[in-house]
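Trainee: Below is the structure, and that's it, no one-letter string:
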């Protein structure tokens, strides 16, 4: 049988001093109990304690770790994007294009991992007062999985960044060269312009140099527009070309006074030489007359045209000299230089022809007087080659012995031609020279083979 409740005793039965006193005590107490709730406001979280709060704390820790991984991946991606932009600004090679494609693919992986993280954060409000332990556990699990995925993508990004080292190093090297190269081009153009002004101040014209310098003006405009518009490799190449061409203009401008003085000197020198050759060519006819009188036709026939050729060459040289003088006066330096080169070639040819006539008479006189000297000279060359061929051997190599034997026979035939009444001394001299050349070839061959064997 249930136990009967004990009736509550009433303290007061109606109005009176005791009831009023209780009322006065109770109201301040209730107010005091209500104050904390009033000041705490509506955002105060209820305190559950136990397992739910442990799960909430673990979920919050997982959220913080995922946020750190997300921030780290985002920072790495931004840094790597700068590296990719550096490479693409400089390099258009297949490797660089491949790197851009790989970075784009990594970007898609990063987006996927980032969306997974953001979705996990949005799906769970860890600040809810009524967050259940099971919900906090799910949140921790999903946020941990998102963090791990972000970590895996970060590792892929790091491996990719390591592989970019060579491309990035090359790109950074080129970028480091860019500003100095452009500045060098500007300074080279300024130096060329100053040199040109200095030369013109002396009264010399340099129209061709001025035209070459003016042609570089559009290139300077493109350099000033920058690599962003024209590309880093193209700008580097342009800067180097402008520097090279401007430097060439500066050097030529600075050398122009010296060049003018050199042309003046050559004009005088070549005119003097032409006059001297005119005098020397007049002596060819007496030499030919003596050759005709004392030697067979074979000794002088090839010299018959020397007087006429010499006179014609000197006449042409004097004409070219006059043209060179005109070009010098008009300050057409390149034309003057080319014309003087032509004059020099004409005079060299004439000098050789005139000298050949006198040399022919001298050599023929010597061999007519004593042919034995030429014979012994040639025999000595043959014997010297034979000793070399036999050095360290019992028998010579056939490829060495055969041409030396032929040289001996050829010399004997040449000597035999001197036994006639009117010997062809010039033919004899040509034969002995040919024999010595063939012997010298054998000597060079032997030394080359033995030198190779020694190594």
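Mentor: Good, I have the coordinates. Worth saying up front: this structure is predicted, and the values here are computed from it rather than measured.
Trainee: Please make it C-alpha for all contacts and neighbour counts, starting now.
Mentor: Noted.
Trainee: what's the closest non-adjacent residue to residue 132?
Mentor: Spatially, and ignoring its direct neighbours in sequence, residue 132 is nearest to residue 52 (6.1 Å; CA to CA, 6 or more residues apart in numbering).
Trainee: Take this one as well and set it beside the first:
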């Protein structure tokens, strides 16, 4: 086969411009092929309406001699390779989109959760990321290795490109399925993270509003003439916390920011509540100052009456009846003096608006006055009880015997013989009462010892009764 000589350009044709056009086609077949190419180029450059008309007439134009079949087996292989390339590109796009969406979910989880399950999820996502990179590299390599737009693309090359692109698409699809399964397992962790993120903005806003409310309440208190320096210091200490809240969870983490917001809201609410109560607290301190001063004055008067009571006790009863009371006047006077000093300190703290100090001092005054009241009352109560038992001890004896008999009946209820655990202390109580009664004989009986013994007997009997009822209640 001889080589076909190269086709000459149309512009260099040797046919003179004035030569007549042949009626039955050119004599040279090369000129026929050149004319076909020019006609095709002209069709491509035509405007769209004219192109439609031209295409309709194309079969007649290409029906002449020298034409060839345009789409052959090579073009079919090219089309299949291009289809494989398009399918691989679609799979690559779907995988890339899924990975981007899933990365947002992973970042949401890691921003909130630092548990072992969350860390394991991140590790698994990183492993999937490496598989995605490998599959993407396989796809990109296959695309870069074959230029499917070349005019001289051979059928074998197109077939090889189709196979490589199909394998790349299959691998991308497999990784996408694994990524989808992994995404479906993130439900619990992602739900927890999204719940915390949903709480974040409202929690921060509540903290800000609580700080604002505390500041406004403090301003109102100061406007009423109250300093509230301690509350102002507590509110100022929350300033750095507000700065950290404003810096956001991206810098400090979602759990820490949530915890900080809740703590700031709680502390600010405490400041606000105390600021609102401050006027009432000041009024209450004023009332307590007046009340405790009045009580101290009354106890001073009562303490002065202890000495005559002790004189009567000494005169009428034996020493054991009053020895433990002989220091009551001195203790009462000292307690009252100390209470008055604390009251003066409390008044100074109130004037300086040191509210915690004033409250603490008033509590000390109250404790001192309570102790003094008990001492003073003990002396007069002792004389009253001793007078009653000296006049008629029978009432105290009968009261105690009744308690013993009632306990004995309870111990025998439903039994033919009493439980030794109950009978023994009751029998001892009977003997103890008899000894106390015997001690009243003589010219100078110790009535106080008699009263303490009968009281001790009644306490023992009460414990036995409680034990019996508890055991029977447990059995029933």
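Mentor: Right, received. Where do you want to start? Model, not experiment: these values are computed from the prediction.
Trainee: on that earlier part again, so what's the gap between the strand or helix carrying the residue nearest to residue 132 of structure 1 and the chain middle?
Mentor: Assigned by DSSP states H and E, residue 52 of structure 1 belongs to helix 51-90. Distance of helix 51-90 of structure 1 from the chain centroid (CA atoms, centre = their mean, to the nearest Å) equals 42 Å.
Trainee: For that helix, buried residues please.
Mentor: Across helix 51-90 of structure 1, burial judged by 16 or more other CA atoms under 10 Å covers 52-53, 55-60, 62-63, 65-67, 69-70, 73-74, 77, 80-81, 83-84, 86-90.
Trainee: follow-up on the earlier one: in contact with the residue nearest to residue 132 of structure 1, which residues?
Mentor: Applying CA atoms under 8 Å, 6 or more residues apart in numbering to residue 52 of structure 1 gives the contacts 131, 132, 133, 136.
Trainee: Look at the last one and say how many residues are nearby.
Mentor: Burial of residue 136 of structure 1 is recorded as 23 neighbouring residues (other CA atoms under 10 Å).
Trainee: Contacts only, for it.
Mentor: Applying CA under 8 Å, 6+ apart, the residues near residue 136 of structure 1 are 52, 55, 56, 58, 59, 124, 126.
Trainee: ok, now with 7 Å
Mentor: Residue 136 of structure 1 makes contacts with 55, 56, 59, as judged by CA atoms under 7 Å, 6 or more residues apart in numbering.
Trainee: Which strand or helix spans the closest residue to the last one other than its chain neighbours?
Mentor: Take residue 59 of structure 1 and drop its neighbours on the chain: the residue closest to it by CA to CA, 6+ apart is residue 140, 4.0 Å away. Element membership for residue 140 of structure 1, per DSSP H and E: helix 133-163.
Trainee: Which of the residues in that helix are classified as buried?
Mentor: Using 16+ other CA under 10 Å as the test for burial, helix 133-163 of structure 1 gives 133, 135-137, 139-151, 153-154, 157-158, 160-161.
Trainee: Ok, stretch 350-361 of structure 2 next?
Mentor: For stretch 350-361 of structure 2, burial by neighbour count (16+ other CA under 10 Å) applies to 350, 353, 354, 355, 357, 358, 359, 361.
Trainee: The third one matches what in structure 1?
Mentor: What that stands for is residue 354 of structure 2. Correspondence of residue 354 of structure 2 to structure 1, assessed by TM-score structural alignment: residue 332.
Trainee: residue contacts, residue 286 of structure 2?
Mentor: With contact set as CA under 7 Å, 6+ apart, residue 286 of structure 2 has no partners.
Trainee: Can you classify it by secondary structure?
Mentor: Following DSSP: H, G, I helix; E, B strand; the rest coil, we place residue 286 of structure 2 in the helix state.
Trainee: Check residue 423 of structure 1 too.
Mentor: coil.
Trainee: Now it. Nearest residue, chain neighbours left out?
Mentor: The spatially closest residue to residue 423 of structure 1, leaving aside those adjacent along the chain, is residue 417, at 6.2 Å (CA to CA, 6+ apart).
Trainee: Could you check how far that neighbour is from residue 434 of structure 1?
Mentor: 15 Å (CA to CA, to the nearest Å).
Trainee: what does residue 210 of structure 1 give?
Mentor: Applying CA to CA to residue 210 of structure 1 and residue 434 of structure 1 gives a distance of 56 Å.
Trainee: same deal with residue 247 of structure 1?
Mentor: Here residue 247 of structure 1 is placed at a distance of 52 Å from residue 434 of structure 1 (CA to CA).
Trainee: between the two, who's got more neighbours?
Mentor: Taking neighbours as other CA under 10 Å, residue 247 of structure 1 and residue 434 compare with residue 247 leading, 19 against 16.
Trainee: Can you name the residues that contact the residue nearest to the spatial centre of structure 1?
Mentor: Taking CA atoms, centre = their mean as the criterion, residue 237 is the residue nearest the geometric centre of structure 1, at 8.7 Å. By CA under 7 Å, 6+ apart, the contact list for residue 237 of structure 1 is empty.
Trainee: Mind doing that once more with 10 Å?
Mentor: Applying CA atoms under 10 Å, 6 or more residues apart in numbering to residue 237 of structure 1 gives the contacts 178, 181, 182, 243.
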